[in-house]
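Trainee: Okay, here's the prediction I keep looking at, along with the sequence it came from:
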Amino acid sequence: MTQIQVVTGAQINEFLDALAVLRIAIFRDFPYLYEGTLEYEKSYLSTYANSKDAIVVLVLDNGKVVGASTGLPLSEETIEFKQPFIDAGYNVDEIFYCAESVLLSAYRGSGLGKRFFEEREAYAKQLEGITHVCFCAVVREEQHLLKPNDYKSLEPFWMSQGYSKTKLTCEYVWRDIDKTVDSAKTMQFWMKSL
């Protein structure tokens, strides 16, 4: 039986290993095609464990982490993610960043994606000064060689949750599963007022 558990701040440390393994597994799929390492993942996730205002929404099945959704104030993110907003005149102290949602395929289609957004937005509303939420997604060419024939874009789902695609983008670097070197990817930001 699945259950939702919300953890914040130092509580996140308990789940870092499980989150790292889950992120590597899910992000190998299109469109991310991410060749991840546990070492990098633990370093990346430590940002959340070290933030008093970070949140992780966990999906547990008999105690095993099968899904997770993360977020923290944009002001605590890396400069790659903050700079486009700064350049566009936004106050990053007023924005909550919904970092990622990862869910094993067997658990998809049951409303958990919607729940991930609801939990993070409700949490963001409790933080002083937060007026907007955002996230970003990788931009891949329509005819990408590794795009599955049955791939369905999440854009209609994101719009149904009240998010709009912005003109803001950033570059983020990782290694694709079919490459031998890291390369920069364009990340498109989506945003919503609270």
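Mentor: Done, it's in. Residues are numbered from 1 along each chain as shown.
Trainee: going forward, measure contacts between C-alpha atoms and count neighbours the same way
Mentor: OK.
Trainee: In contact with Tyr32, which residues are there?
Mentor: Val138, Asp176 (Cα atoms under 8 Å, 6 or more residues apart in numbering).
Trainee: Ignore what I typed, I meant Gly71.
Mentor: Tyr48, Ala54, Ile55, Val56, Phe96, Tyr97, Cys98, Ala99, Glu100, Arg120.
Trainee: Now, those residues that are in strands?
Mentor: In strands, defined here by DSSP state E, the members of the contacts of Gly71 are Ile55, Val56, Phe96, Tyr97, Cys98, Ala99, Glu100.
Trainee: which helices and strands does the longest helix along the chain pack with?
Mentor: Ranked by residue count, the top helix of the chain under DSSP state H comes out as helix 112-126. Applying 3 or more Cα pairs under 8 Å, 6 or more residues apart in numbering; DSSP states H and E, one finds that helix 112-126 contacts strand 55-61, strand 64-73, strand 95-103.
Trainee: again, only using 10 Å
Mentor: Counting contacts by 3 or more Cα pairs under 10 Å, 6 or more residues apart in numbering; DSSP states H and E, helix 112-126 packs against strand 2-8, strand 55-61, strand 64-73, strand 95-103, strand 132-138, helix 155-160.
Trainee: Adding distance to Val21, write the ones you listed out as JSON lines.
Mentor: What follows is those, written out as JSON lines (distance: least, Cα to Cα, whole Å):
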{"stretch": "strand 2-8", "distance to Val21": "18"}
{"stretch": "strand 55-61", "distance to Val21": "14"}
{"stretch": "strand 64-73", "distance to Val21": "10"}
{"stretch": "strand 95-103", "distance to Val21": "11"}
{"stretch": "strand 132-138", "distance to Val21": "20"}
{"stretch": "helix 155-160", "distance to Val21": "25"}
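Trainee: Put this next to the previous one:
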Amino acid sequence: MINPLSFEICRAGRLAEIIDDLARLRIAIFRDWPYLYDGADPVYERRYLEVYLRSPHAAAIVARDDGGRIVGASTCLPLADEAAPMRAPFEVRGQDLRRFFYFGESVLLPACRGRGAGVRFFALREEAARAAGADFAVFCAVHRPPDHPARPAGWVPLDGFWARRGYARLPGLSCTYPWKEVGTGHEVPHRLDFWGRALGAVPLPEQLLEDR
């Protein structure tokens, strides 16, 4: 019998307690497809993650195994508090960033997958977003061409899973973010495509549904 995972919402005041665990998981998991992230510096990771420590409404959903070890985490914060590349596509379309919550990292050790963590990560991040007064949730996913040489055989993208959670691709809404990629030895700019959903009765703004 596989023991279930436990989940908790870790809000701003406690994020510093788990930031090193999140950095460790990012280094281990994002090295694989589709991110191919060549990260190995805990100091760099912590500096990258400090955006969550600065945001009073940031949260992380923490997954623990039956021994209490952190085996996964999923982050979120107001879009207005995110880095400029994530804010820019919404600002260009004249959106009030205070209405949006941005869903960041979701990392989970391979041995703990298949236990419902993905569903819980989304549900609890949406709970945090609504508690902060957000109308919409958005996230972005790295864009990889179908013929990318590192693409594993039989790999299935998460589009279907996201659609079942009520999310839709926001046409024409993308940003560019650099990271050091496996096999390159240097930072490479990556295209990230946005997905989003309404958290209540107010629909997503039409400006985000237009393919420009």
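Mentor: Great, that's in hand. Remember, predicted model here, so these are calculated numbers, not experimental data.
Trainee: returning to that earlier point: equivalent range in the second structure for the longest helix of the first structure?
Mentor: With TM-score structural alignment applied, helix 112-126 of the first structure matches the range 117-131 in the second structure.
Trainee: Turn the contacts of Gly71 of the first structure into TSV, including distance to Ala184 of the first structure.
Mentor: Shown next, in TSV, are the contacts of Gly71 of the first structure (distance: Cα to Cα, whole Å):
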residue	distance to Ala184 of the first structure
Tyr48	23
Ala54	26
Ile55	27
Val56	27
Phe96	24
Tyr97	21
Cys98	21
Ala99	18
Glu100	18
Arg120	28
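Trainee: Quick check on the ones in strands among the contacts of Gly71 of the first structure: which are buried?
Mentor: Ile55, Val56, Phe96, Tyr97, Cys98, Ala99 (16 or more other Cα atoms under 10 Å).
Trainee: Report the separation between Arg169 of the second structure and Val92 of the second structure.
Mentor: 18 Å (Cα to Cα, to the nearest Å).
Trainee: nope, Phe30 of the second structure is what I meant
Mentor: From Phe30 of the second structure to Val92 of the second structure the distance is 29 Å (Cα to Cα).
Trainee: out of the two, which sits in the busier spot?
Mentor: Phe30 (18 against 8; other Cα atoms under 10 Å).
Trainee: can you tell me which residue in the first structure aligns to that one?
Mentor: In the first structure, Phe30 of the second structure lands on Phe27 (TM-score structural alignment).
Trainee: Met86 of the second structure now?
Mentor: So, by TM-score structural alignment, Met86 of the second structure is matched to Phe81.
Trainee: Check for me that its match belongs to a helix.
Mentor: Yes - under DSSP: H, G, I helix; E, B strand; the rest coil, Phe81 of the first structure falls within a helix.
Trainee: which residue packs closest to it, ignoring adjacent ones?
Mentor: Distances taken as Cα to Cα, 6 or more residues apart in numbering place Cys170 nearest to Phe81 of the first structure, at 6.5 Å, with adjacent residues excluded.
Trainee: Just give the number of residues close to the nearest residue in space to Val119 of the second structure that is not next to it in sequence.
Mentor: Counting by Cα to Cα, 6+ apart, Val119 of the second structure lies nearest to Arg165, which is 7.8 Å off, once chain neighbours are set aside. Neighbourhood size, Arg165 of the second structure [other Cα under 10 Å]: 14.
Trainee: Could you measure from Arg165 of the second structure over to Pro178 of the second structure?
Mentor: 28 Å.
Trainee: quick one on the thing from earlier: buried residues, the longest helix of the first structure. List them.
Mentor: In helix 112-126 of the first structure, counting by 16+ other Cα under 10 Å, buried: Leu112, Gly113, Phe116, Phe117, Glu119, Arg120, Glu121, Tyr123, Ala124.
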